[in-house]
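> show me the folded form of this:
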Amino acid sequence: MTTNEIYDDLTPRNRSIATFALLACAFLAMLDGTVIVTALPKIVEQVEGDSSWFIWLITGYLLTSSVSVPIYGRFSDLYGRRSLLLIGLFIFVAGSLACALADSMVFLIAARTVQGLGAGALLTLSMAAIRDLYPPGRSTGMVRMQTVLAIMMIVGMVGGPLLGGLLTDHASWRWTFLINLPIGGTALVLLSAILPPGRTARVTTGKLDALGITMLTVSLSLLTIGLSIQSDRTGSQQFGWTHPAVALPLLVGLVLLAALVPVERRAQTPVLPLQLLRRRSYTALLTGGFFFQAASLPISFMVPLYLHDVRHYSASSSGALLLPLLIGMAVSSRLTATVILKTGRTRPVLLVGACLLTAGAAGFLLLDDNTSPVLIGVWLTLAGLGTGPAMGGITIAAQNSVPPTDIGTATAGSTLTKQIGGVFSLAIAQTLLNQQDVATGFTSAGVGGAIGWLGGTAGLLALVSMLVMRDVLVFVPGKSSPKAMALADSRAQE
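Now for the predicted structure:
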């Protein structure tokens, strides 16, 4: 029995309840990646330590949530999603409770790391399970749910710091973790009761790919640590790319990642199926997702720094001036769904998105101390309109560019490359900022140059990736012919 057939007996009501519980899971994972940012000073003040602890509270979560993504995705294709998702959700809720109860920095970092281990399942398996609930015959619902998921992820990314600040100021920093308990607990109960047990039709043979799992985990961990240390501004010392603390983990991580290729070729049940990378469209989508995130993430992080440090706006005013970015993302995410549902095509909206994102990011090259907030809003709107198609469109296209038995792996690959693209771009942005004189704070030239050059270049590379990609069609009942879908699938494999 296939995964889609397992869900055929779900009533419309239970399907809707399961969908919203899965959306809540993805939202929690995205929210917890950002909600802690504004609470960090208060956490360090009340628990122990100094600002040097900031990076490890962030990196601990980022590390485990990133390295576990491909493992969750691959294992869910082999053994089914329900059990892995419930395990991940339980780990996330337990980790959140441990974070809220922490009375030492070491314990908090450890709990935060456990929380990230569960978040890796939420980020990947919730999106894959939504695709299972809405197979080709229900593609209209699938695209709409992916759009809602993209909007929730946008709100989590942009609204997380605001929520964290409000909870910290008016309640306690511990509520940034306690808020996960009722939402995560409810989702755990609902999914346990509604999702039927079962697994995909794939029959797994051979040994567990223990060596591949180990090498993949260690290599991604080292890359994440190296990039995080390089991008850290909170400690008394900032490390450059050639410093051993940065260069050594990056070098070893890259070597291990390269050595993983022959290991996976020989594995009977590889954790990283290399045959998917032979599909032209899927590989182009992974590359494009990396560059989309690399172009967009510095904007949401660095524009508030410019507004606060250079223009001396209040925190609430800076947040309000970011609304064009959020609105642009939400509007274009909805338009992306509309276009895909009308045409069944994914490539055109991704091409337009890359062009808009490149234009919006490049506009910041003109940023100075007196730039009109209206003009900044125009650039942010363009960047938001360009980012929106990638939020859900990349995932939809990636899932439809591979066989149904590899949807979990494809979703994990899309999620992972976006995360690494974001971490990499922040490290590069930090390097560009360090070339300016920041003794008195951020400068308009530094922020504008970092966003413009990094975002513009990454946006162009995302555009090239989408030009290289073969169009991936999404089956739309009444509009897509089986012959056209078969032809598109064969072209995607070229």
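> C-alpha from now on. contacts and neighbour counts both.
Noted.
> distance from the helix or strand harbouring Phe290 to the middle of the chain?
Assigning secondary structure by DSSP states H and E places Phe290 in helix 280-309. Between the mean C-alpha point of helix 280-309 and the mean C-alpha point of its chain there is a distance of 10 Å (C-alpha atoms, centre = their mean, to the nearest Å).
> Gln436 reaches Gly448, doesn't it?
No. No contact is recorded between Gln436 and Gly448 when judged using C-alpha atoms under 8 Å, the distance being 11.3 Å.
> looking at these two, which is more packed in?
Neighbour tally, Gln436 and Gly448, criterion other C-alpha atoms under 10 Å: the higher count belongs to Gly448, 24 against 15.
> which strand or helix spans the more buried one?
helix 444-468.
> in the helix or strand just after that helix, which residues are buried?
Proceeding C-terminally, helix 444-468 gives way to helix 482-492 as the next helix or strand, assigned by DSSP H and E. The neighbour-count check on helix 482-492 (16 or more other C-alpha atoms under 10 Å) flags Met485, Ala488, Asp489, Arg491, Ala492 as buried.
> make CSV out of those residues and add distance to Gln237.
Conversion of these to CSV gives the following (distance: C-alpha to C-alpha, whole Å):
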residue, distance to Gln237
Met485, 55
Ala488, 52
Asp489, 51
Arg491, 51
Ala492, 47
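> ok, now how distant is Met157 from Asp50?
For Met157, the distance to Asp50 under the criterion C-alpha to C-alpha, to the nearest Å works out to 26 Å.
> ok, the two, which is more surrounded?
Between Met157 and Asp50, counted using other C-alpha under 10 Å, the more crowded position is Met157 (21 against 14).
> so the more buried one belongs to a helix, correct?
Yes. With the criterion set as DSSP: H, G, I helix; E, B strand; the rest coil, the secondary structure at Met157 is a helix.
> correct me, but it touches Met30?
Yes. The pair Met157 and Met30 qualifies as a contact (C-alpha under 8 Å) at a distance of 6.3 Å.
> and for Ala362, the neighbour number?
Ala362 is flanked by 25 other residues according to other C-alpha under 10 Å.
> also Gly288?
Taking other C-alpha under 10 Å as the criterion, the count of residues near Gly288 is 32.
> I'd say Val303 and Ser444 touch.
No. Between Val303 and Ser444 no contact is recorded; they are 9.6 Å apart, counting by C-alpha under 8 Å.
> picking up where we left off before, what is the helix holding Gly448 packed up against?
Using 3 or more C-alpha pairs under 8 Å, 6 or more residues apart in numbering; DSSP states H and E as the contact criterion, the secondary-structure elements in contact with helix 444-468 are helix 280-309, helix 347-363, helix 407-434.
> okay, angle between it and helix 347-363 too, please.
Interaxial angle, helix 444-468 versus helix 347-363 (axes from the mean of the first three to the mean of the last three C-alpha atoms, to 10 degrees): 160 degrees.
> ok, Ser96 to Leu326 distance?
As for Ser96, its distance to Leu326 is 27 Å (criterion: C-alpha to C-alpha).
> over to Ser314?
From Ser314 over to Leu326 the distance is 19 Å, taken as C-alpha to C-alpha.
> let's see this one next to it:
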Amino acid sequence: MTPSLHIRLDISRTTYQSPHVVTDTTAPPVTPEKSSTNWLLIIAVLGGMFLAMLDQTIVGTALPRITAELGGGGLYTWVVTAYLLTSTVTVPLYGRLSDTYGRKPLLLTGIAIFLLGSALCGLAQDMVQLILFRGLQGLGAGALLPLSLALMMDTFTGKAGAKVQGAVGGVMGLSYLAGPYLGGVLTDHADWRWVFYVNLPIGLVLVPIMVFTLPRTAVAARRGRPDYLGIAIFSAAVTALLLGLTEKGLAAEDGRPHAWTSLPVAGPIAGAAALLALFVLVERRAAEPIVPLHLFRNRTYTVVNVVSFFMAFGMYAGVVFLPRYFQEARGLTASESGLRIYPLMLAMLAGSAVTGVLMSRTGRYKPALVAAPLLLIAGTVLCAGLALDTGDAAMIAWMALIGLGIGPTMSGLTVAVQTAVPPRYIGTASANLTFFRQVGGSVALAVAGTAYSTTVAGHAPAHGLPAAHAEAAATVIPWLGVAGGLVALAAIVLLPGGRIRIPEVDQGQGAIA
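Got it, this is the predicted structure:
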């Protein structure tokens, strides 16, 4: 029988009878009524999330200035790709290791590596150095978001947990949309190196708070040998996939984007498919798999990750192509374009916060998740009317719909996936949710980037470059939002029940039905 949300979900103290895990010795979860350090803990965890997500968006507006100063324009996209590669590959690894060794030491390790990489990026003297240091930065960033989400679930339960997840979604929205504006301001009024240096004071404040306030979390009594073979194959597979997708967005020797069948694109993607098949075989035999495949027998777990993958299409439609429309079609500066997309940001914050409140009151996450893709589809379809003379009132309404569609998935999907698995897999579940979102965004940008460039090239000779960019945005944004939203909606309908519940006792495999 599924308990109501009115019963506090002390899942981090549940005793399991798995052959791999003995009784959990975790301290009782912190609740707002019982801990005087509660706000410091929230600041520490949300701060780690903010650093990781801000860094994904703040660099883009500074890249033209960076390449102008350091040279190496042909390596432009690798400043982003190097970070994306290392942060995406390490996300599931940090999540799985934290389920065995604890969240706190892994999170502190990640933020230390991230801050070191940030400092070195600011000191880079050429593009090769910057790319290498961005890769180092990504190695640390892979820990920040998923382990912060897992710590939230470990520490706050029941109604408090649902409300805090609303704040989590708000931080996601704020960082994604404030990043481009902040990057533009720092680049225009200070120096592009401050795009990286800005992480240091924030991180140095967060580290001591984390050391003294983060609770100890569940640790398996028997630590098996790490799945080194699985880690190696998985890293190679994801690296090959992202390399292929990155090449899809680059121009070939004739100036046109690479075709899907070209060797630079098809070769790495085919290699990734073969490596992933090998990875599945290895994980099925591993004693301590880095990605527990049995979790995918849990329908909620599988569906939520599918939704995360496809809703990323709409998210990136908003945070990547709308600023580009404002800059390229309207001629606004990077700072101005950041301000213009604030309606989307505020709507995302509102959607996430309202979803958190609704989940805490009703004990259900499915209604909000069903509404989210419908709002996203509506907002992105309306963006098909984008033109050079589109009115501000219409733009605000369209962006608000997109934000209201993205916001509920920020908090709702996290609650859904974390309550669907036993406590010892919460780190893994949170990490995989982030992983599928990032890979979904990469796929979306690879496909949409080609469509955008093709549209601009086809319309610019006859209508001029600004009008061509407006036409490209009016093509790509609806395509991304509708395609992602429809698949996500179909998947959400398959979610069983949708009630926040306590996981059942682990019987060997650990995933509930």
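> post the TM-score for the overlay when you can.
Put the two chains on top of each other and the TM-score (TM-score structural alignment, normalised by the length of structure 1) is 0.91; 479 aligned residues with a C-alpha RMSD of 2.5 Å.
> hmm, back to that, tell me which of Ser314 and Leu326 of structure 1 has more neighbours.
Neighbour count, other C-alpha under 10 Å: between Ser314 of structure 1 and Leu326, Leu326 has more, with 24 against 13.
> quickly find the element holding the equivalent of the more buried one over in structure 2.
Following TM-score structural alignment, the counterpart assigned to Leu326 of structure 1 within structure 2 is Met345. In this structure, Met345 of structure 2 sits in helix 342-362 according to DSSP H and E.
> tell me the residue furthest from the middle of structure 2?
Computed with C-alpha atoms, centre = their mean, the maximum C-alpha offset from the centroid of structure 2 is found at Ala462, amounting to 38.8 Å.
> which non-adjacent residue is nearest Leu41 of structure 2?
Spatially, and ignoring its direct neighbours in sequence, Leu41 of structure 2 is nearest to Thr213 (5.6 Å; C-alpha to C-alpha, 6 or more residues apart in numbering).
> which residue in structure 1 lines up with the one you found?
In structure 1, Thr213 of structure 2 lands on Ile194 (TM-score structural alignment).
> what about the helix or strand just after the helix holding Phe290 of structure 1, distance to the chain center?
Counting by DSSP H and E, the next helix or strand C-terminal to helix 280-309 of structure 1 is helix 315-321. On the basis of C-alpha atoms, centre = their mean, helix 315-321 of structure 1 sits 24 Å off its chain's mean C-alpha point.
> mean deviation of helix 315-321 of structure 1 from structure 2?
Per the superposition on structure 2, helix 315-321 of structure 1 and its aligned residues are separated by 3.8 Å on average (mean C-alpha distance after the TM-score superposition for structure 1).
> elements contacting that helix?
Packed against helix 315-321 of structure 1 by the contact rule (3+ C-alpha pairs under 8 Å, 6+ apart) you find helix 280-309.
> and the helix it packs on, what's buried?
In helix 280-309 of structure 1, residues buried by neighbour count (16+ other C-alpha under 10 Å) are 280-300, 302-309.
> what stretch of structure 2 does it fall on?
Under the alignment (TM-score structural alignment), helix 280-309 of structure 1 falls on residues 299-328 in structure 2.
> same question for stretch 210-230 of structure 1.
With the alignment judged by TM-score structural alignment, the segment of structure 2 matched to stretch 210-230 of structure 1 spans residues 228-248.
> with stretch 418-433 of structure 1 instead?
Aligned by TM-score structural alignment, stretch 418-433 of structure 1 corresponds to residues 437-452 of structure 2.
> which outside residues touch the matching stretch?
Under the criterion C-alpha atoms under 8 Å, 6 or more residues apart in numbering, residues 88, 242, 245-246, 248-249, 257, 305, 308-313, 315-316, 469, 472-473, 475-476, 480 lie in contact with stretch 437-452 of structure 2.
> just stretch 478-485 of structure 2 next, same as before
For stretch 478-485 of structure 2, the external contacting residues (C-alpha under 8 Å, 6+ apart) are 310-314, 317, 373-374, 376-377, 380-384, 444, 448.
> and for Val203 of structure 1, the neighbour number?
A total of 8 residues lie near Val203 of structure 1 under the criterion other C-alpha under 10 Å.
> what's the separation between it and Met215 of structure 1?
From Val203 of structure 1 over to Met215 of structure 1 (counting by C-alpha to C-alpha), the distance is 25 Å.
> name the nearest residue to Leu86 of structure 1, ignoring sequence neighbours.
Once flanking residues are discounted, Leu86 of structure 1 sits nearest to Leu188: 6.5 Å by C-alpha to C-alpha, 6+ apart.
> which helix or strand contains the one you found?
helix 180-194.
> what is that helix packed up against?
Under the contact criterion of 3+ C-alpha pairs under 8 Å, 6+ apart, helix 180-194 of structure 1 touches helix 12-34, helix 82-101.
> list the buried residues for the shortest one?
This means helix 82-101 of structure 1. Counting neighbours by 16+ other C-alpha under 10 Å, one finds that the buried residues in helix 82-101 of structure 1 are 82-86, 88-100.
> give the aligned range of the helix holding Gly448 of structure 1 in structure 2.
Residues 470-494 of structure 2 are matched to helix 444-468 of structure 1 when aligned by TM-score structural alignment.
> buried sites along that stretch?
By neighbour count, with 16+ other C-alpha under 10 Å as the criterion, the buried positions of stretch 470-494 of structure 2 are 470-489, 491-492.
> likewise for stretch 370-383 of structure 1?
Neighbour count says stretch 370-383 of structure 1 has Ile376, Gly377, Val378, Trp379, Leu380, Thr381, Leu382, Ala383 buried, by 16+ other C-alpha under 10 Å.
> narrow the residues you listed to those in helices?
With helices defined by DSSP state H, the entries of the buried residues of stretch 370-383 of structure 1 inside them are Ile376, Gly377, Val378, Trp379, Leu380, Thr381, Leu382, Ala383.
> which part of structure 1 lines up with stretch 275-287 of structure 2?
Per TM-score structural alignment, the counterpart of stretch 275-287 of structure 2 in structure 1 is residues 256-268.
> same thing with stretch 120-128 of structure 2?
Using TM-score structural alignment, stretch 120-128 of structure 2 lines up with residues 98-106 of structure 1.
> which outside residues touch that stretch?
With C-alpha under 8 Å, 6+ apart as the criterion, stretch 98-106 of structure 1 contacts 44, 47-49, 53, 107-108, 111-112, 174-178.
> which residue packs closest to Leu89 of structure 1, ignoring adjacent ones?
Once its chain neighbours are removed from consideration, Leu89 of structure 1 has its nearest residue in Gly118; the separation is 5.8 Å (C-alpha to C-alpha, 6+ apart).
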